[in-house]
Every structure is written in structure tokens, then in C-alpha cells.
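Chemist: Structure of the sequence below:
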Amino acid sequence: MSHPLIPIVHDLAKSVASQLGLEAVAVYFYTHHSPPTLRVDIRHPERDITLEDCAQMSHCLEEVLDASDRVTTAYVLEISSPGLSNDLTTDRDFKSFRGFAVQVTAHSPDHGQQAWQGTLIGRDEVAVYLNQKGRKITIPRDQVSLVQLQEGPS
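Modeler: Down below sits the predicted model:
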């Protein structure tokens, strides 16, 4: 299960990014780091992310986070570009890679299974859908921890 601060930080990051002409793609909170690391991935809709984009986002988001009093623990803020990741995170990713081979990993096992491979059909508010050898597989979205592109056919 994702950390409860992630949706709060993602909403704040989306607002800040929008003001800077950027998109906040994903938020990760690595609590196993010492101190914990709060990473926000950003992208520009028309070009590659620059170091200046990351610095601006970091400065502005840091001010918003400090003012919000929502994050009460010490953390390191890291702003990054998602680059060419195999992880599918945004609605745009799920539309772009419909028909591609993916692996879906759940937070915990469901009937003894924690990962599924197949061809991506799509995602909605309720679930992630795969085609697995002609059979439609439905994985509840709140159980999905990771969706990754796979090499080769599914």
C-alpha cells in the first residue's frame, strides 16, 4: 500500500508544476532511506526536462510543502525526470502502451498470485485490465503496486 502522504504531495506537486508549465508525473516516498526521501518526477509536455526545471520545481514545491504543514517528518526532497522508465504510472502511459506486454504486481497476494503478465487492455478508476491468452484479467486498482512494460510478446 502506498504511503498516505503520496496523494497529498501529488496534489500539491501538480499545482506547483502547472504554474511552472510542467507536469507532476509521480510521487514516491522512500521511508526506508535515512532520512526518508520524497521524490517527485516531473516532465515538460514539449521538451526534455532541464536542471533548471528541477531546481525551480524543488524551490517552489519546498515552499508549498513547508507552508502546508502536511509533512511533519524530516525528509529529503528530490525532483527528477522519469526518463524512459518501464513503469506505467499516468493515464497517458496506459493509453500509449495499450496492446503492449506488461507485468502487473500487486501489494499482496490474491489467491496465491501477486504478479500477472499479459497484454495491456487499459485502466480505469476501478481496475487494470490485461488480456492473458484470450482471457480478460481484472486486477483491482487499489491492489496494484506496479505496472511495467515487458520485453517481447506477452
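Chemist: Please count neighbours and contacts with C-alpha atoms only from this point.
Modeler: Fine.
Chemist: Can you give me the end-to-end span of stretch 74-92?
Modeler: Across stretch 74-92, the terminal residues are separated by 33 Å (Cα to Cα, to the nearest Å).
Chemist: next one: stretch 72-82
Modeler: 26 Å.
Chemist: buried ones in that stretch?
Modeler: Tyr75, Leu77, Glu78, Ile79, Ser80, Ser81, Pro82 (16 or more other Cα atoms under 10 Å).
Chemist: Check whether the last one really touches Asp41, as I assumed.
Modeler: Yes: Pro82 lies in contact with Asp41 (Cα atoms under 8 Å); the separation is 5.4 Å.
Chemist: Spell out which residues are contacts of both of these two.
Modeler: The contact sets of Pro82 and Asp41 overlap at Val25 (Cα atoms under 8 Å, 6 or more residues apart in numbering).
Chemist: Just list what the helix or strand hosting His107 packs against, helices and strands only.
Modeler: Using DSSP states H and E, His107 falls within strand 101-110. Under the contact criterion of 3 or more Cα pairs under 8 Å, 6 or more residues apart in numbering; DSSP states H and E, strand 101-110 touches strand 113-123, strand 144-149.
Chemist: right, so those: which one is the most enclosed?
Modeler: strand 113-123 (a mean of 19; mean count of other Cα atoms under 10 Å).
Chemist: Now do it: distance to the chain's middle.
Modeler: 17 Å (Cα atoms, centre = their mean, to the nearest Å).
Chemist: residue at max distance from the center of the protein?
Modeler: Gly134 (28.1 Å; Cα atoms, centre = their mean).
Chemist: next up, for comparison:
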Amino acid sequence: MTKVTELVADVVTPLAEARGDELVDVEYVKEKKQYYLRIYVDRRPGGIDIEEIANLSELVSEKLDELDPDPFPEPYILELSSPGLERPIKNEKDWERAKGSYIHVSLYQKIDGEKTFEGTLKDLNQDQIVLEVKIKTRRKDITIPRKVIASSRFAVEF
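Modeler: Next up, the predicted model:
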């Protein structure tokens, strides 16, 4: 996280938690000539709806406007949203939440001839994850070292 995103996380976290929400991620990016401050929040169980996001957006906007000195060098567009069904798995808390869930994992190097896997996260520790994948009509456990995981996210099983 950058200094700006860390500051925003420090402002947003207590606002979200007071409402029973969870701050998932903060992004501060420049796309073309416009800056965007994207804040992802969720509520468990069941997720967060658009009305709750709109209410939180107003609270966050007010708090960010009160910051002095202003940490934003340029005008920006504030976007609050849920992380969606296929939210990324970024930290240890996300990994713990993903246990028992269907996930997608992309790797830096091949394992069993593949660089991507989808399956149910059965177990994990600091060094590796165990993913139950379906190969044709059979299920197989694959152990993946965490150091070779390039990215991971929740996935929708079809």
C-alpha cells in the first residue's frame, strides 16, 4: 500500500467497522488523465447492498474532505463498491476466509504441466495450499507452494 492508500484505510476502517462492514482494499490509481480512489467494502454474511454502499460513501467522502493537509495531489473520483464474487485473495485473512471455497489460482511456474488451477481450497499453511481440483470425473488434491502463486481469487463454480 502507498502512503495515500494507507491513510485512506486508516480513515475508512473505523467507519466501516462501526457499521458492521469490512474494508477489503483501497486503490489510488491514475487512468488516462483522471485519478480514482477505489474503496472496496464487504459485509458478512450475505454481502453489502448498493444502498449501504451509498450511505458509507457519503460518510467516507465527508471524512476525506476533512483531512488536513490534503493527501491527494490532484482531484479524484471516489468509487466505493463491493469486491464482487470473484474478489482477489490478497492477505492471510482472505486466505483463511477462502478455506472451503472454490478459488482460481495462477502460478509463476507450472505444476503437473499447468499454470492455472480452479478448485476447493482444502487446507493451507505458511508455505503451501492444498487445492481439490476436478480432473474429468475424478477429484485430486494438489499441493501448491505459496511462493509460486502469482495471483488468486474467489471463483464461481460451473
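Chemist: hmm, back to that, could you provide the helices and strands packed on strand 101-110 of structure 1 in CSV, with additional columns for distance to Asp53 of structure 1?
Modeler: Formatted as CSV, these follow (distance: least, Cα to Cα, whole Å):
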stretch, distance to Asp53 of structure 1
strand 113-123, 30
strand 144-149, 26
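Chemist: who wins for proximity to Thr50 of structure 1 among those strands?
Modeler: strand 144-149 (25.4 Å; Cα to Cα).
Chemist: and the longest helix seen in structure 1, what does it pack onto?
Modeler: Looking across structure 1 with DSSP state H, the single longest helix is helix 51-68. If you count contacts as 3+ Cα pairs under 8 Å, 6+ apart, helix 51-68 of structure 1 packs onto helix 5-19, strand 76-80.
Chemist: which parts of that helix are buried?
Modeler: Asp53, Cys54, Gln56, Met57, Ser58, Cys60, Leu61, Val64, Leu65.
Chemist: so how far is it off the chain centroid?
Modeler: On Cα atoms, centre = their mean, the centre of helix 51-68 of structure 1 falls 19 Å from the chain's centre.
Chemist: That one versus strand 76-80: what angle between them?
Modeler: Helix 51-68 of structure 1 runs at 140 degrees relative to strand 76-80, counting by axes from the mean of the first three to the mean of the last three Cα atoms, to 10 degrees.
Chemist: before we move on, back to that, now the buried residues of stretch 72-82 of structure 1 in JSON lines, with distance to Ala24 of structure 1?
Modeler: As requested, the buried residues of stretch 72-82 of structure 1 are arranged in JSON lines below (distance: Cα to Cα, whole Å):
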{"residue": "Tyr75", "distance to Ala24 of structure 1": "19"}
{"residue": "Leu77", "distance to Ala24 of structure 1": "14"}
{"residue": "Glu78", "distance to Ala24 of structure 1": "13"}
{"residue": "Ile79", "distance to Ala24 of structure 1": "10"}
{"residue": "Ser80", "distance to Ala24 of structure 1": "10"}
{"residue": "Ser81", "distance to Ala24 of structure 1": "9"}
{"residue": "Pro82", "distance to Ala24 of structure 1": "10"}
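Chemist: Can you tell me which of the residues you listed is nearest Gln114 of structure 1?
Modeler: Using Cα to Cα, those come closest to Gln114 of structure 1 at Pro82, 25.2 Å.
Chemist: For that closest one, give its distance to Thr138 of structure 1.
Modeler: 27 Å.
Chemist: What's the separation between Arg135 of structure 1 and Ser58 of structure 1?
Modeler: Arg135 of structure 1 is 45 Å from Ser58 of structure 1, by Cα to Cα.
Chemist: residues contacting the residue farthest from the centre of structure 1?
Modeler: Per Cα under 8 Å, 6+ apart, neighbours of Gly134 of structure 1: none.
Chemist: For Val147 of structure 1, see how far away it is.
Modeler: Gly134 of structure 1 is 20 Å from Val147 of structure 1, by Cα to Cα.
Chemist: Ser80 of structure 1 too?
Modeler: 20 Å.
Chemist: what do you get for Pro140 of structure 1?
Modeler: 12 Å.
Chemist: Then Ile79 of structure 1?
Modeler: On the measure of Cα to Cα, Ile79 of structure 1 and Val147 of structure 1 end up 22 Å apart.
Chemist: Check Asp93 of structure 1 too.
Modeler: From Asp93 of structure 1 to Val147 of structure 1 the distance is 10 Å (Cα to Cα).
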